[in-house]
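Undergrad: Test case, fold it:
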Amino acid sequence: MQTVHLLLTFTSPGPILFEWGPLVIRWYGLLIAIAVLVGINLSQFLAQRRQVNPEIMADLAIWLVIAAIPCARLYYVAFQWQEYAADPSKIIAIWQGGIAIHGAILGGMAAALLFARLRRVPFWQLADLVAPALILGQTIGRWGNFFNSEAFGRPTDLPWKLYIPPTHRPLGYTNFEYFHPTFLYESLWDLSVFALLLSLFFWSLHRQPPLKVGTLFLVYLVSYSLGRLWIEGLRMDSLMLGPLRIAQLVSLGAIALGVIGLLWLYRLDRALPDVVTSEQASPS
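TA: The predicted structure follows:
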């Protein structure tokens, strides 16, 4: 029993994977890179199954990375400005952690809308192909929080728990050693959402009529946000707007948009508004 207890106690080995002179490879950056590469390959594979040119997804990936990562950082910095006001040069130190997935999603959506418009590709078709890759990337990326000893929850004495070194503990909690491993909760939740989206994708390939375009992304919005809503309530480092947790507010908004979109598709039986019409769309 003691062995099982120890296996459920998570202790970060530190943020640095490899260091040789000025060369430093951090777990956080490596995991982001892995998430991007895995996501690109998965979205291309799904595009082929949907009879969409996979090269479009490779081109889109460049736009998404250029937009999503800086927006994720700027979103975080905007709500944590007091940490960076004294030394703004730290804003670019993304390898030290401090990005917000909601900022990445908003930046990525803006880039995808522009890309779809310029390439004359339906936005919702792209969104459906990106959604499974996005949530899988989130599954991988959450482990960066583990290595950085950040984004943890309240103190806990449950068998599963995360050891936080004294230097990373919040003020007033220096006497607590173990906290909720919210990185793990969200990573497992994201993995379950990924399984749901992938199951719907392949089920739709053999269904007549198939799922309507935009369904997968809307399901992603609702299912991911439901998990983030309750997990965020455990965290001690939430981005705040006064007394309100920003991530919970955004999650509620995403749930509402997702539900409205699904009702629009299936109750009203209408296509989602898009940046291009079917007549304007270029051949895949």
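Undergrad: contacts, neighbours, all on C-alpha from now
TA: Noted.
Undergrad: Give me the distance between Arg50 and Leu241.
TA: Note on Arg50: its distance to Leu241, by Cα to Cα, to the nearest Å, is 41 Å.
Undergrad: Those two: which has the busier surroundings?
TA: Arg50 (15 against 11; other Cα atoms under 10 Å).
Undergrad: and Ala281, that one's in a helix?
TA: No - counting by DSSP: H, G, I helix; E, B strand; the rest coil, Ala281 falls outside a helix, being coil.
Undergrad: To compare with the earlier structure, here is another sequence to fold:
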Amino acid sequence: MSTAVSTALPAALPSPVQGVWHLGPVPLRAYALCILAGIVAGLWITSKRWSAKGGRADFPLDVAVWAVPLGVVGARLYHVLTSPDAYFGPGGQPLRALYVWEGGLGIWGAVAGGALGAWIACRRAGYRLAPFADAVAPGLLVAQALGRWGNWFNNELYGRATDLPWALTVHDWDESTGRALTGPDGAAVVLGTFHPTFLYESLWCLLSAAVIVLADRRLRLRRGQAFALYVVLYTAGRSVFEALRVDEAELIAGLRVNQWVSALVLLVALVALVRSRRRHGGGPDLPLERVPSLPSPAPTPPAGDTQSQTGAPNVNESAQPSRREHDHPDS
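TA: Sure, this is the predicted structure:
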């Protein structure tokens, strides 16, 4: 029985031979469509979680206006800075550093740029950043999971050669045309079979998103803890997947730059999460607003409406609590 099943399984997972289609003069790039699908899914999940926290359901769209462009710019800058030889090294083409549609977006640049955009939007709306970061954490992981399939369409970012049943067939790829190169017989040229690191990371992101949602419900995570857990889970998986990759990258002491960055960010996030749990534990979170609103002042009584005339104390003098009783520092 086992022999029959093994024979029925494909020798390797397939890869596309084309990643760009043309609608008239307009190119439709699978990489961009995967990124767009991830953004839409992430916004939908974030909107649901933000509404559950008591925020405006449409506020994540306001954040996206700032976070998405800055995230793309940050992602591309991170990629170019950590892989400069392809653009500025011998034989490099500096202008291709602007060709975002060919792939090459660094997640840490995206997170940094997106966080800056989210901070700007939250500050303008009067919201705290940390609760919004908690709301966006699972959606961000789902967006990353969908975005990774753009690498599959581009036949890129695969791991070491392997003959495992789930090995990925990779073609010799022409980035300028978005198609696999073909041989004399017209068939796509196959480089070999490799670890599908894009698939590993996509599945890990989905699993991590589920863990965060479950932890949020069971452990009642407080401000900033869900996002810290996102960073811990993602970097733990990314450290493993990065070690499998064979694409060119800058090395420091024999390790890829992304491995060092993931390890450092993992350590910082883990310390922050442990300290936050020890200090705050779980329970009801703080208000979303940066500055709590003060109660509306009592209406001013008509002239002459004093205690001597009505027999009741003047509401502005004795019943109104002092402003100081309502003020408390933003924590």
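Undergrad: Can you give me the TM-score here?
TA: Aligned and superposed, the two chains score 0.86 in TM-score terms (TM-score structural alignment, normalised by the length of the first structure); 268 aligned residues with a Cα RMSD of 2.6 Å.
Undergrad: quick one: stretch 105-114 of the first structure to chain centroid distance?
TA: Distance, stretch centre to chain centre, for stretch 105-114 of the first structure: 14 Å (Cα atoms, centre = their mean, to the nearest Å).
Undergrad: Would you mind giving the residues in the second structure matched to that stretch?
TA: With TM-score structural alignment applied, stretch 105-114 of the first structure matches the range 111-120 in the second structure.
Undergrad: what's the mean distance for the matching stretch versus the first structure?
TA: Compared with the first structure after fitting, stretch 111-120 of the second structure has a mean deviation of 1.9 Å; criterion: mean Cα distance after the TM-score superposition for the first structure.
Undergrad: contacts for that stretch?
TA: With contact meaning Cα atoms under 8 Å, 6 or more residues apart in numbering, stretch 111-120 of the second structure is reached by 63-64, 66-75, 129.
Undergrad: one more time with 6 Å, if that's ok
TA: Contact with stretch 111-120 of the second structure is made by Val63, Trp66, Ala67, Leu70, Gly71, Gly74, Leu129, as judged by Cα atoms under 6 Å, 6 or more residues apart in numbering.
Undergrad: okay, these in a markdown table with secondary structure next?
TA: A markdown table is the format used below for the contacts of stretch 111-120 of the second structure (three-state DSSP):
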| residue | secondary structure |
| --- | --- |
| Val63 | helix |
| Trp66 | helix |
| Ala67 | helix |
| Leu70 | helix |
| Gly71 | helix |
| Gly74 | helix |
| Leu129 | helix |
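Undergrad: Farthest pair within those residues?
TA: Spatially, the most separated pair among those is Gly74 and Leu129, at 18.9 Å (Cα to Cα).
Undergrad: Which parts of the stretch 151-284 of the first structure are helices?
TA: All helices of the stretch 151-284 of the first structure, identified by DSSP state H, counting those that start in this stretch, fall at 182-205, 215-232, 246-266.
Undergrad: among those helices, which is the most enclosed?
TA: When those are scored by mean count of other Cα atoms under 10 Å, the highest mean neighbour count falls to helix 215-232 (a mean of 21).
Undergrad: Report all helices and strands that that helix contacts.
TA: Secondary-structure packing of helix 215-232 of the first structure (3 or more Cα pairs under 6 Å, 6 or more residues apart in numbering; DSSP states H and E): helix 123-141, helix 246-266.
Undergrad: what about 10 Å?
TA: Counting contacts by 3 or more Cα pairs under 10 Å, 6 or more residues apart in numbering; DSSP states H and E, helix 215-232 of the first structure is packed against helix 123-141, helix 182-205, helix 246-266.
Undergrad: can you put the ones you listed in TSV and add distance to Gln80 of the first structure?
TA: Shown next, in TSV, are these (distance: least, Cα to Cα, whole Å):
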stretch	distance to Gln80 of the first structure
helix 123-141	21
helix 182-205	20
helix 246-266	12
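Undergrad: Check whether Trp149 of the second structure really touches Leu199, as I assumed.
TA: Yes - using Cα atoms under 10 Å, Trp149 of the second structure is in contact with Leu199, at 7.6 Å.
Undergrad: ok, back up a step: neighbour count for Gly74 and Leu129 of the second structure, which is higher?
TA: For Gly74 of the second structure versus Leu129, neighbours defined as other Cα under 10 Å are more numerous around Gly74 (23 against 20).
Undergrad: Now do the same contact list for the residue mapped onto that one from the first structure.
TA: Residue pairing (TM-score structural alignment): Gly74 of the second structure is matched to Cys71 of the first structure. Contacts for Cys71 of the first structure (Cα atoms under 10 Å, 6 or more residues apart in numbering) come out as Val65, Val77, Ile99, Ala100, Ile101, His102, Gly103, Ala104, Ile105, Leu106, Gly107, Gly108.
Undergrad: what secondary structure does the last one sit in?
TA: Spelled out, that is Gly108 of the first structure. helix.
Undergrad: With Val17 of the second structure as the reference, measure out to Ala30 of the second structure.
TA: When Ala30 of the second structure is compared with Val17 of the second structure (using Cα to Cα), they lie 12 Å apart.
Undergrad: do Asp174 of the second structure as well
TA: As judged by Cα to Cα, Asp174 of the second structure and Val17 of the second structure stand 10 Å apart.
Undergrad: Compare these two (neighbour count), which wins?
TA: Remark: of Asp174 of the second structure and Val17, Val17 carries more neighbours, 22 against 15, as counted by other Cα under 10 Å.
Undergrad: Now do the same for that one: its match in the first structure.
TA: By TM-score structural alignment, Val17 of the second structure lines up with Pro13.
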